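With the sequence up front, the predicted model follows.
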Amino acid sequence: MNFYIASSFKNIESVRYIRGLFIKEGHVLTYDWTKNDRATIEALKCIGQKQKDAVIAADVIIVLLPAGKGSHIEMGIALGRRKKIFLYSPNKEVNNSATTSTFYHLPEVKKCFGTLDELVSMVLG
């Protein structure tokens, strides 16, 4: 299975943890944005293309909240391409009407609460 993990830099350790578990099981990460540093505008063009291509190449997209603008765009690409999407909300913030997004509640978005290991089990299940 090809997979992509969308999130923000503040979740970088969680992304790396999940990445390692999936790779250990023989799955392929389509792009590892955690290897990037904060980038210049010029570098962002290249990174953005790589991330877009990675979402398109993935069978499964995992979105870890809290996520940034880019993650939500990646989720939008995944929705438009009818990818399997797993949304991880450790504090159930997706159920907070003041901060949630309508797109989090589409039937094709599978929500996961709990630990990162429970998320991995859900995706691999």
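All right, it came through fine.

hey, let's count contacts and neighbours off CA atoms from now on
Noted.

Pull out the buried residues from stretch 110-119.
By neighbour count, with 16 or more other CA atoms under 10 Å as the criterion, the buried positions of stretch 110-119 are 110, 111, 112, 116, 119.

oh, I was asking about stretch 50-65
Residues 50-52, 54-65 are the ones in stretch 50-65 that count as buried (16+ other CA under 10 Å).

re the thing from before, from the buried residues of stretch 110-119, which two are the most distant?
Greatest spatial distance in the buried residues of stretch 110-119: 110 and 116, 14.4 Å, computed using CA to CA.

now the residue located most distally from the centre of the chain: how far from residue 117?
The outermost residue of the chain relative to its centre, with distances by CA atoms, centre = their mean, is residue 42 at 23.6 Å. Using CA to CA, to the nearest Å, residue 42 is found at 37 Å from residue 117.

Give me the nearest residue to residue 9, chain neighbours excluded.
Distances taken as CA to CA, 6 or more residues apart in numbering place residue 34 nearest to residue 9, at 7.6 Å, with adjacent residues excluded.

another structure for you, compare them:
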Amino acid sequence: MVTKQFYIAGSFRQIQLINDVSIQLENAGFTRTYDWAKRVGATNLADLREIAQAEYTGITTCDFFVFVFPGGKGSNIEFGIATALHKPIYILDTVDQINNPAGTSTFYLMDHVQTFHGATDEFKNFVLKHEQ
């Protein structure tokens, strides 16, 4: 059996949560395509360009995309790339705003996007239900 791969996007402000979700998904048998969290602190354009390429490759090679909401500007761009590539997207809504018309984006409501609000271990089960 081939292991499905995921890419996870979110804000640096939520790095611990992102790593916790990643570990749970990895423990469930999935593989993370790229761990951008290990590249915190890049300060020059060459490093940033290298990171951008690695992130793009991570998104293009993943089987599904995880978005920890709210995210930063980079994670929203990554969400857009995943959408353009027709990747299944799973949003962990940490602030319960995806279904609030004043706090959401129309793109979060597309058919290929599944949204979850709740505990992270329940989120893992939510993803498993769709990806196994």
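The structure has been received and is ready for your questions. Keep in mind it's a predicted model, so treat the numbers as computed, not measured.

hang on, the earlier thing: now intersect the buried residues of stretch 50-65 of structure 1 with the helices, please.
50, 51, 52, 54, 55, 56, 57 (DSSP state H).

unless I'm mixing things up, residue 1 of structure 1 is touching residue 61, no?
No. Applying CA atoms under 8 Å as the test, residue 1 of structure 1 and residue 61 come out as separate, 10.8 Å apart.

so what corresponds to residue 18 of structure 1 in structure 2?
Under the alignment (TM-score structural alignment), residue 18 of structure 1 maps onto residue 21 of structure 2.

Apologies, that question was intended for residue 84 of structure 1.
Alignment note (TM-score structural alignment): residue 84 of structure 1 maps to residue 88 of structure 2.

dump the residue contacts of its match.
By CA atoms under 8 Å, 6 or more residues apart in numbering, the residues touching residue 88 of structure 2 are 63, 64, 65, 82, 112, 113, 114.

Dump those to JSON lines, plus distance to residue 9 of structure 2.
Listed next are the contacts of residue 88 of structure 2 as JSON lines, based on distance: CA to CA, whole Å:
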{"residue": "63", "distance to residue 9 of structure 2": "14"}
{"residue": "64", "distance to residue 9 of structure 2": "11"}
{"residue": "65", "distance to residue 9 of structure 2": "8"}
{"residue": "82", "distance to residue 9 of structure 2": "10"}
{"residue": "112", "distance to residue 9 of structure 2": "16"}
{"residue": "113", "distance to residue 9 of structure 2": "14"}
{"residue": "114", "distance to residue 9 of structure 2": "15"}
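
what's the farthest-apart pair in those?
Every pair of the contacts of residue 88 of structure 2 checked by CA to CA; the farthest is 63 and 114, at 14.5 Å.

how far away is residue 18 of structure 2 from residue 113 of structure 2?
From residue 18 of structure 2 to residue 113 of structure 2 the distance is 18 Å (CA to CA).

Which one of these two is surrounded by more residues?
Taking other CA atoms under 10 Å, residue 18 of structure 2 and residue 113 do not tie; residue 18 has more neighbours (22 against 18).
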